[in-house]
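Asks: Sharing a model prediction with you, sequence too.
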Amino acid sequence: MDLVLRAVGWMVFAFGGPALALWVRARWGRPAAWLGLGALTWGGAQALRLPLLMALSAGFRWFGWSAPPQPFLFNWIVLSLSAGLFEETARWLGMRWAARRQAREGRELEAQDAVVIGLAHGGTEAFALGLAGGLTFLAMAMLREGLLPTPPAAAPALAAYWATPAWMVSVGILERAMAILFHAGLALILWHGLRRRQGGWWAVAVLLHAGANGTAGYALARWGVWAAEGAVALWTLPIAIGIARALRRPAPPPPR
């Protein structure tokens, strides 16, 4: 039963987000291109960000740089702010392309379009993380069942993995659900800026993204997983209210 719960949990983790984006896109009749656009904005951002982080990490080893005196501040700036900068810049550029595409067809980019793009972005991230978690689960299961040889150095990690309750995967699913909703809200913020031709909304999205990542990471390191979930929920709640309000009321006309 433990194996079944973990397997189903990782499947929901990986495929729940993309399935939601597909369903919402079909329900609202939005272009299928928005799904690819959302996936591309996440993948493109990581393709640039991750090599930069690896190069920075390598710099500490190769050049003998000393550890920063304030690790939390350093990690917040490098990890959280870089996530905001790269992902929101990619999303901003992608949504500008989407707006031009709609304009060529005599239509406007609407709030529903932004939500679909945000859901696809967040769903792609969930798929990547769920795939990594699912492959880890598969490897751990094969090690436990003796289908793969267990290196002595891996024994503590194997024991710790199976000591973690299977239901903890559902905590990750909850966190991803909130993160996907948060991405949809950030996409709406950028859509608002594009409609009003105000680039400052890009900075708002970057700072919100960095703030959510940073506070959740700090809460996880300081107080544990439930505190991190609470931090994510506090960021997501106003975003969810904003999404509901934006979808209910008609969009203001763009400035001439």
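Replies: That came through fine.
Asks: From here on, just use CA atoms for contacts and neighbour counts.
Replies: Will do.
Asks: So Gln198, which state does it fall into?
Replies: coil (DSSP: H, G, I helix; E, B strand; the rest coil).
Asks: Please apply the same query to Pro69.
Replies: Under three-state DSSP, Pro69 falls in the coil class.
Asks: which stretches of the stretch 51-200 of the chain form strands?
Replies: Remark: no strands are assigned in the stretch 51-200 of the chain by DSSP state E, counting those that start in this stretch.
Asks: Show the contacting residues for Ala14.
Replies: Going by Cα atoms under 8 Å, 6 or more residues apart in numbering, Ala14 touches Ala126, Phe127, Ala128, Leu129, Gly130, Leu131.
Asks: same thing with Ala228?
Replies: Contacts of Ala228 by Cα under 8 Å, 6+ apart are Thr215, Ala216, Gly217, Tyr218, Ala219, Leu220.
Asks: so where does it fall, helix or strand?
Replies: Under the criterion of DSSP states H and E, Ala228 resides in helix 225-248.
Asks: what comes up buried for that helix?
Replies: Within helix 225-248, the residues scored as buried using 16 or more other Cα atoms under 10 Å are 225, 227-229, 231-233, 235-236, 239-240, 243, 246.
Asks: Out of these, which is nearest to Pro71?
Replies: Pro71 lies nearest to Ala228 out of those, by Cα to Cα, at 18.2 Å.
Asks: and that closest one, how far is that from Glu175?
Replies: According to Cα to Cα, to the nearest Å, Ala228 stands 9 Å off from Glu175.
Asks: Over to Leu3?
Replies: 21 Å.
Asks: the more surrounded of these two?
Replies: Glu175 (19 against 12; other Cα atoms under 10 Å).
Asks: ok, second structure coming up, stack it against the first:
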Amino acid sequence: MGPLGYVLLQGIGAIVGVVVLWLVAKRKLGFRWAALGWGALAFPLSQLARVAVISPLNAGFERFLEPSVAVTAVTVVLVLSSGLFEESARWVVMRYWAKGVRSWREGVGFGLGHGGIEAILLMGNAMVSNVAMLQFGDVVREQVARTGDTKALEALDSQVELLNTIGFTLVAMGWYERILAIIFHVAMSVLILRAVRERKWQLWLLAVLLHIAFNTVAVTLAPVSYTALYIALTAFTAVVVWALAAGPLARRAVDGSRDVAGLPANVGKQMP
């Protein structure tokens, strides 16, 4: 299989995998499709708001700061805004629109929708971009070369070289990273669910900080070592899995014996 085949395998495999995950999880957990749909809506909404706010800010950095300083500033803003906007969007959607999402299983469905649609959009966009690069790379390189931007040309050459050497290992690494991200989104959705139900802004803040920490690990270690990156993200996700299975985000801890209104848990689950 050549580079084009591997690129298509990674993108299509990720999309099919997410759909299968949704179907299996829906059957096993019994959450409503609406919960998954609200979660899937929360992600693009968060990105629209994020882009609207940080684009002018990043443009200002690039105009008034030295290039090296501007790159650092833009990276910091991207990392900080990821947690702030995604967790805030989760809270807004869950608090005001998805009022049926009030139990653990509905929160998990919400998180699967959020993390799943992110994987579909990111992997699908990467697939389209990489296919275009493989098919029209020479044309793109010629256009970049005409600008005289040597750094952009070097970055382009590095990307093309990576694509031409892609194999199943890199494909699997991309899938694995998305699996970790989806698990993380599920945990943060359940945490935001608790924030909404218990009306504790501290839990929202905790979700924001954890999200920033997760992305900081990725941004910091990716340029250094992919091995260290995946070890760190796996360890981070292992803690998240514990929290969902037996910790403060477990079903028993979240649903408890009563809902936020003080009603029995089985009554609360019937509320719209």
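Replies: Yep, that arrived. Values in this document were obtained by computation on a predicted structure and should not be read as measured data.
Asks: Run the contacts of Ala14 of the first structure past the second structure and keep the common ones.
Replies: Mapping the contacts of Ala14 of the first structure onto the second structure (both residues aligned by TM-score structural alignment, their matches' Cα atoms under 8 Å) leaves Ala126, Phe127, Gly130, Leu131 still in contact.
Asks: Thr75 of the second structure versus the aligned partner of Arg196 of the first structure in the second structure, what's the distance?
Replies: Using TM-score structural alignment, the partner of Arg196 of the first structure in the second structure is Glu198. Relative to Thr75 of the second structure, Glu198 of the second structure is positioned 34 Å away (Cα to Cα).
Asks: can you check Arg199 of the second structure too?
Replies: According to Cα to Cα, Arg199 of the second structure stands 32 Å off from Thr75 of the second structure.
Asks: go on, Tyr230 of the second structure?
Replies: Relative to Thr75 of the second structure, and taking Cα to Cα, Tyr230 of the second structure is found at 20 Å.
Asks: Could you do Ile182 of the second structure as well?
Replies: The separation that Ile182 of the second structure has from Thr75 of the second structure, given Cα to Cα, amounts to 22 Å.
Asks: which of the two has more neighbours?
Replies: Ile182 (23 against 15).
Asks: contacting residues around the counterpart of Leu131 of the first structure in the second structure?
Replies: Using TM-score structural alignment, the partner of Leu131 of the first structure in the second structure is Gly124. Applying Cα under 8 Å, 6+ apart, one finds that Gly124 of the second structure lies in contact with Gly11, Ile12, Ile15.
Asks: rerun that using 6 Å as the cut-off
Replies: Gly11 (Cα atoms under 6 Å, 6 or more residues apart in numbering).
Asks: How about Glu108 of the first structure?
Replies: Neighbours of Glu108 of the first structure in contact, by Cα under 6 Å, 6+ apart: Gln102.
Asks: Same question for Trp10 of the first structure.
Replies: Gly130, Gly134.
Asks: and it, which of the three is it?
Replies: helix.
Asks: quick one: it from Arg249 of the first structure, how far?
Replies: Taking Cα to Cα, one finds Trp10 of the first structure at 37 Å from Arg249 of the first structure.
Asks: count of neighbours near Gly256 of the second structure?
Replies: For Gly256 of the second structure, using other Cα under 10 Å, the count is 13.
Asks: Please apply the same query to Thr220 of the second structure.
Replies: 11.
Asks: What segments of the second structure are helices?
Replies: 3-29, 33-64, 67-92, 104-147, 150-164, 168-198, 201-221, 226-245, 251-255, 265-268 (DSSP state H).
Asks: Adding distance to Ala98 of the second structure, write those helices out as a markdown table.
Replies: Putting these into a markdown table (distance: least, Cα to Cα, whole Å) gives the following:
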| stretch | distance to Ala98 of the second structure |
| --- | --- |
| helix 3-29 | 17 |
| helix 33-64 | 6 |
| helix 67-92 | 9 |
| helix 104-147 | 9 |
| helix 150-164 | 41 |
| helix 168-198 | 10 |
| helix 201-221 | 16 |
| helix 226-245 | 21 |
| helix 251-255 | 17 |
| helix 265-268 | 15 |
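Asks: Just give me the match in the second structure for Tyr218 of the first structure.
Replies: Per TM-score structural alignment, Tyr218 of the first structure is aligned with Thr220.
Asks: Columns distance to His192 of the first structure on top of the buried residues of helix 225-248 of the first structure, output as TSV?
Replies: Shown next, in TSV, are the buried residues of helix 225-248 of the first structure (distance: Cα to Cα, whole Å):
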residue	distance to His192 of the first structure
Val225	33
Ala227	31
Ala228	29
Glu229	28
Ala231	25
Val232	23
Ala233	23
Trp235	19
Thr236	18
Ile239	14
Ala240	15
Ile243	12
Ala246	10
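Asks: out of those residues, who's nearest Thr89 of the first structure?
Replies: Of all the buried residues of helix 225-248 of the first structure, Ile239 has the smallest distance to Thr89 of the first structure: 19.2 Å, by Cα to Cα.
Asks: Now for the closest one: which residues touch it?
Replies: Contacts of Ile239 of the first structure by Cα under 6 Å, 6+ apart are Gly185.
Asks: Mind doing that once more with 7 Å?
Replies: For Ile239 of the first structure, the contact set (Cα atoms under 7 Å, 6 or more residues apart in numbering) comprises Phe182, Gly185.
Asks: And for Ala83 of the first structure?
Replies: So Ala83 of the first structure contacts Ala210 (Cα under 7 Å, 6+ apart).
Asks: how many other residues sit next to Arg196 of the first structure?
Replies: Using other Cα under 10 Å, Arg196 of the first structure is surrounded by 15 other residues.
Asks: contacting residues for it?
Replies: Neighbouring residues of Arg196 of the first structure by Cα under 7 Å, 6+ apart: Pro254, Pro255.
Asks: repeat that for 6 Å
Replies: Pro254.
Asks: Could you report the separation of it from Ala251 of the first structure?
Replies: As for Arg196 of the first structure, its distance to Ala251 of the first structure is 11 Å (criterion: Cα to Cα).
Asks: what's the answer for Gly134 of the first structure, then?
Replies: 41 Å.
Asks: Run a quick neighbour tally on Arg63 of the second structure.
Replies: Per other Cα under 10 Å, the neighbour tally for Arg63 of the second structure reads 11.
Asks: nope, Gly214 of the first structure is what I was after
Replies: 21.
Asks: Now which residue in the second structure aligns to His209 of the first structure?
Replies: Counting by TM-score structural alignment, His209 of the first structure corresponds to His211 in the second structure.
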